[in-house]
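In: what's the 3D shape of this:
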Amino acid sequence: MSVSVILLVVVIISLNLRTDRPTTRAGVIEEVLVDVDSIAATLPAGTVVSTSDASAGSDCPDGSGGEEVAVSRTMTVGPDFDRYAWVDSVARHYEGMGWSVTAKTLDNRDHIALKLVGQHLLTYRVTVTDETGVPQVIIRSTSRCTEPATSMRTGENR
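Out: The predicted model follows:
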């Protein structure tokens, strides 16, 4: 009976230690993109003219051997896009969901930065700018770290 009790305790502990956080590259990117999609969906219908996504991996800063991925989505918006009303709407929406929201104007009044920190402590930086000559909304975030890549131990699978 003591073996079954120990086994039960081990199972209960392992179930409580399980995390729903993704650990693969695809998983951490998907976790970020869910919120990027959600933020992008707040743009008024018909506003987005074109969209492009980019991502780049780098070593996890904690030295664990994992990887973090910087993700960005650039959306060109039409000239009638009201950036101030949209930023205000997004800020209210995410504050209402319990997120931390900070908004500020950048080097000139037409460039607006919005920092959103979500429930899972992922940070999203949203910039509304027309530096390229066309108005754009750029959403950037960096994923959490993946699990370290496993390496083959000496003598295995030779």
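In: C-alpha from now on. contacts and neighbour counts both.
Out: Fine.
In: now the helices for the protein?
Out: With DSSP state H, the ranges of helices along the chain come out as 2-17, 25-40, 83-96.
In: want to try TSV for those helices, with mean neighbour count and distance to Glu68 as columns?
Out: Shown next, in TSV, are these (neighbours: other CA atoms under 10 Å; distance: least, CA to CA, whole Å):
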stretch	mean neighbour count	distance to Glu68
helix 2-17	10	22
helix 25-40	16	8
helix 83-96	15	24
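In: Adding distance to Ala70, write those out as a markdown table.
Out: Formatted as a markdown table, the helices of the chain follow (distance: least, CA to CA, whole Å):
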| stretch | distance to Ala70 |
| --- | --- |
| helix 2-17 | 27 |
| helix 25-40 | 9 |
| helix 83-96 | 22 |
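In: Following up with a second sequence; could you model it the same way so I can compare the two?
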Amino acid sequence: MRKILPLLLVLLAVIIKAQQYPLVVYNFSPVAVAKLKIRVTDPTTWQYDCHPIAYGETAGLIQPGTTVTYDLMNNSASKTPPINQWDIMSHYIGIPDAIYNVNAGATIPAAITSIINWQSITIVFVNGETIDVGRGCTQPGTPTYNSGATPSGRTAATNTLAAPAQQILTIF
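Out: So this is what the prediction gives:
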């Protein structure tokens, strides 16, 4: 038992560290969101190009008046709407680039799931209009574009909260 306890504490610490900032999406708009295109990166290690990069898209609508929380990449297929797979470019950190179909049971390595920065999100509405929120990856200090609007008046904004730690995407 004494040998198992330290191992359990290490595993618990890894789980707590892995993606500790969930993405919470609130759709307060009267229009359904057809798709979220999400990029997750770690700009602290490769600041000029934000490697590794994980890219996923929702498969289904986010209806008006609903909320969805994406807390872990490996369980994103269990959310409504799901993100069934992640296309990951990770060769810069020694892991071959791959597409992980988490809906089919693929497990993304911990070195990638520890990415906790929701870099950029493209919101695609059912009428085809889009809003981009997030941050670019061209150089350190790249300005953020944390809000936007569509020609028909839909708006969105993203903010990071410290307590509880989470990234909030609000759509009006």
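In: Can you calculate the TM-score here?
Out: With the length set by TM-score structural alignment, normalised by the length of structure 1, the two chains reach a TM-score of 0.29; 76 aligned residues with a CA RMSD of 4.8 Å.
In: name the element Val10 of structure 2 belongs to?
Out: Element membership of Val10 of structure 2 [criterion: DSSP states H and E] is helix 4-17.
In: Tyr55 of structure 2 touches Arg39, doesn't it?
Out: Yes - in this structure, Tyr55 of structure 2 is within contact of Arg39 by CA atoms under 8 Å, at 4.6 Å.
In: Mutual contacts of the two, please.
Out: Residues touching both Tyr55 of structure 2 and Arg39 (CA atoms under 8 Å, 6 or more residues apart in numbering): none.
In: Could I get the full set of strands for structure 1?
Out: 48-59, 67-77, 100-105, 112-117, 123-129, 136-142 (DSSP state E).
In: Nearest to Leu17 of structure 1 among those strands would be which one?
Out: Checking those against Leu17 of structure 1 by CA to CA gives strand 67-77 as the closest, at 22.0 Å.
In: Buried residues, that closest one. List them.
Out: Buried residues in strand 67-77 of structure 1, counting neighbours by 16 or more other CA atoms under 10 Å, are found at 67-77.
In: And the host helix or strand of Leu169 of structure 2, what does it pack against?
Out: Assessed by DSSP H and E, Leu169 of structure 2 sits inside strand 166-171. Packing contacts for strand 166-171 of structure 2, counted by 3 or more CA pairs under 8 Å, 6 or more residues apart in numbering; DSSP states H and E, involve strand 23-27, strand 155-161.
In: just so I know, which of those strands lies nearest Leu9 of structure 2?
Out: Using CA to CA, those put strand 23-27 closest to Leu9 of structure 2, at 25.9 Å.
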